[in-house]
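K.L.:
fold the stuff below for me.
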Amino acid sequence: MIRTSLRQLEYFEALAETLHFGRAAALCGVTQPALSAQIAELEEVLGCRLFNRARRAVSLTEEGQILLPQATGILQSTRSFESSGRRPSTMQGRFRLGLIPTIAPYLLPPLLPVLRQSFPAFQLELREALTPHLTDALLAGEIDAFVAALPIEDRQMMATPLFDESFFLAVPASDPDFTAPPVPPDSPALERLMLLEEGHCLREQALAVCTQVKPVAMKRFGATSLTTLLQMVANGLGVTLIPEMAVASANTIAGLKIVPFAKPAPTRAIALFQRRNGLRRDECEKLAELIRETWGGETKQT
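P.N.:
Alright, predicted model coming up:
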């Protein structure tokens, strides 16, 4: 009698995550025909189709959506069981890390080469998403940890502080309101502040910084990425808040100027979040140490 295998469940999980046979096969380290055959065999065992297959799109069927959480739970239990048996070895195997969009593009370029060189057996898988989505993914066992800004209140998670960074203000290079920085937090020019869309923690942080003025530009403009906001600023549509780690990249944008706030400058605290009862604590501590070292090295160079 043919039974469901863990390998088939891993392929099911990978295809559900990527919705692309080629990318799922690459994620699992197999050929696309091998993955397709195992998915087809799993569907035969279950007696239902898990995926809708179209020429240019793959999607979960209703049955697939129902069965996916069970498959994920089985795999998570298996991984936890295997991890318990090899606790002496750290920084090895698959590790799923999430990052928020205002951190990922700036932290990953210096961090990933260090990880590859120092821990070649550490198979890092990355997910970029907003804080609420990363929190849900962590608690569901879909990722092992994530990097985001404090505070996040949830008793099921624990936070390991990484570093604090200052905020700056991105303004049009020729703007006469910013010819004599630093910028006081009650500057009328902050009424032209543009914000990221709802759900981004940077939006709330910007509003917290500018408590003494009422931004009006945010009623007319919004963006889902900091890069888009900076392009809008460079073209004279307003000003926006920018974290310190994004300053080096922003300085390459024509028509943009980065100015400091008056002291004490506003800051944000970055942390690594993991499940309180998680089994990857050793890896999380080592990863946190590497992030601190990487960020420290970057700040000294910029």
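K.L.:
rest of the way, CA atoms for contacts and neighbours
P.N.:
Fine.
K.L.:
can you list the residue ranges for helices in the stretch 151-300 of the chain?
P.N.:
Listed in chain order, the helices of the stretch 151-300 of the chain (DSSP state H, counting those that start in this stretch) span residues 201-209, 226-234, 247-250, 281-301.
K.L.:
which of these sits most buried?
P.N.:
helix 226-234 (a mean of 20; mean count of other CA atoms under 10 Å).
K.L.:
who are the packing partners of it?
P.N.:
Judged by 3 or more CA pairs under 8 Å, 6 or more residues apart in numbering; DSSP states H and E, the packing partners of helix 226-234 are strand 157-172, strand 240-243, strand 256-260.
K.L.:
how about 6 Å then?
P.N.:
strand 157-172 (3 or more CA pairs under 6 Å, 6 or more residues apart in numbering; DSSP states H and E).
K.L.:
here is the second sequence; please produce its structure so I can put it next to the first one:
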Amino acid sequence: MVTLKQIQYALAVDKTRHFKNAALACHVSQSALSTAISELEKHLGVQLFERNNKQVLVTAFGREFLTKARQIQVQIDELEQLTAVNKSPLSAPMAIGVIPTIGPYLLPKVLPALREQYPEFKLKIVEEQSHVLVDMVRNGELDSAILALPYETSGLLTFQFWQEDFYWITHCDNVSTAKQHISSAELKFEKLMLLKDGHCLKDHALAACHLQGYHSDDEFDSASLYTLIQMVAGKLGTTLVPEMALSQLIYPQSELAALHLSEPGPHRSIAFITRANYVRVNDITLLQQLFKNELNSHAKSTQL
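P.N.:
Model (predicted):
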């Protein structure tokens, strides 16, 4: 019989691709984990992993087995979380993912209120790109994730709590101080610097400008909005940033101007995602409302 412990160990080996690290993650000795995996393979009559002193590889059957094993582990985790449903709100720990173009600008606005209202709530934050977070939510590694939409999340629930437009950022020397808006047609003649491929913010910005076929010079690709802003300050080009980030990226820089992108919006929406059968959906909706209230309050106070 395949045991839950064996499933847990096999998933740990798949994640770490290293028996010693998998044993550490499972809080057991390496010999105990290796024995359990060997017994599992003997019971199944087929090898899950190819291993030597240098690497661990997953066999073709192993990939199929691990896909089923992850589904089982998610269901077990949800069974264990059933007890949290009848407890007070946000009384159980939660792991939430967030993308890099949201986390630094959203979290400082909402976490103080969250800590004040739910001081015992234990929150783990994981920062990754959207495709990684979607997989982690589907696999049960995360309870939820905060993404910018539109993004492919088929089979998952979405709980939107914010909508925003983009702003074009340029050096003050390049624009009249009276100008407050700019169209995408005007941007086509500018040297537009964007994030590296793989960041959904780049896709959303290009879609808002109707420039899906636009490609920036590789030398200007960046993984950080902050880096792009510094390059704009150095008169190396222009960029687009979401409204949420303005107060942290732009206003302290007196030599920069932020012009609203006058294209139909909102240009992106911010939402929680989670599994359709996640048992603590009420906690997600509570966070959704709390985040919405705090962002609205912040927007009014800063006149964004």
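K.L.:
quick revisit: got the helices of the stretch 151-300 of structure 1 as CSV, with distance to Ser80 of structure 1 columns?
P.N.:
CSV is the format used below for the helices of the stretch 151-300 of structure 1 (distance: least, CA to CA, whole Å):
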stretch, distance to Ser80 of structure 1
helix 201-209, 31
helix 226-234, 37
helix 247-250, 39
helix 281-301, 12
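K.L.:
what about Ala36 of structure 2, neighbour count?
P.N.:
18 (other CA atoms under 10 Å).
K.L.:
what about the residue in structure 1 that it lines up against, distance to Arg3 of structure 1?
P.N.:
Aligned counterpart of Ala36 of structure 2 in structure 1: Val45 (TM-score structural alignment). Using CA to CA, to the nearest Å, Val45 of structure 1 is found at 7 Å from Arg3 of structure 1.
K.L.:
can you check Pro105 of structure 1 too?
P.N.:
Distance from Pro105 of structure 1 to Arg3 of structure 1, by CA to CA: 43 Å.
K.L.:
who's more crowded, these two?
P.N.:
Set Pro105 of structure 1 next to Arg3 and count neighbours by other CA under 10 Å: Pro105 wins out with 16 against 9.
K.L.:
you'd agree the more buried one is in a helix?
P.N.:
Yes. Judged by DSSP: H, G, I helix; E, B strand; the rest coil, Pro105 of structure 1 forms part of a helix.
K.L.:
check contacts around it.
P.N.:
Shown in contact with Pro105 of structure 1 (CA atoms under 6 Å, 6 or more residues apart in numbering): no residues.
K.L.:
give the equivalent position in structure 2 for it.
P.N.:
By TM-score structural alignment, Pro105 of structure 1 lines up with Pro104.
K.L.:
thinking again about what came up before, that's a helix at the match of Ala36 of structure 2, yeah?
P.N.:
Yes. Secondary structure assignment places Val45 of structure 1 in a helix (three-state DSSP).
K.L.:
neighbouring contacts of stretch 190-207 of structure 1?
P.N.:
Here stretch 190-207 of structure 1 has contacts from Lys214, Pro215, Val216, Ala217, Met218, Gly222, Ala223, Thr224, Gly238, Val239, Thr240, using CA under 6 Å, 6+ apart.
K.L.:
select only the buried ones of those residues in ChimeraX?
P.N.:
ChimeraX command restricting those to the buried ones, with burial defined by 16 or more other CA atoms under 10 Å:
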select :215,217,218,222,223,238,239,240
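K.L.:
which of the contacts of stretch 190-207 of structure 1 sit farthest apart?
P.N.:
Farthest apart among the contacts of stretch 190-207 of structure 1 by CA to CA are Lys214 and Thr224. That separation is 21.1 Å.
K.L.:
one step back: specify which member of the contacts of stretch 190-207 of structure 1 is nearest to Asp186 of structure 1.
P.N.:
The closest of those, once distances to Asp186 of structure 1 are taken by CA to CA, is Lys214, at 9.6 Å.
K.L.:
mind checking what Glu128 of structure 2 lines up with in structure 1?
P.N.:
With TM-score structural alignment as the criterion, Glu128 of structure 2 matches Ala129.
K.L.:
so how far is Asp14 of structure 2 from Glu64 of structure 2?
P.N.:
Counting by CA to CA, the gap from Glu64 of structure 2 to Asp14 of structure 2 is 12 Å.
K.L.:
not counting residues beside it along the chain, what's closest to Arg280 of structure 1?
P.N.:
Asp144 (7.2 Å; CA to CA, 6 or more residues apart in numbering).
K.L.:
which stretches in the stretch 51-200 of structure 2 count as strands?
P.N.:
Assigned strands in the stretch 51-200 of structure 2, in chain order: 56-58, 94-98, 123-127, 144-149, 156-164, 166-171, 181-182, 192-193 (criterion: DSSP state E, counting those that start in this stretch).
K.L.:
give me the stretch of structure 1 that the fourth one matches.
P.N.:
I take that to be strand 144-149 of structure 2. Against structure 1, strand 144-149 of structure 2 falls on residues 145-150 (TM-score structural alignment).
K.L.:
report the buried residues of that stretch.
P.N.:
Ala145, Phe146, Val147, Ala148, Ala149, Leu150.
K.L.:
can you count the residues close to Glu157 of structure 1?
P.N.:
Quick fix: residue 157 of structure 1 is Met, not Glu. Here the number of neighbours of Met157 of structure 1 (other CA under 10 Å) works out to 17.
K.L.:
what's the answer for Pro89 of structure 2, then?
P.N.:
Pro89 of structure 2 - counted by other CA under 10 Å - has 16 other residues nearby.
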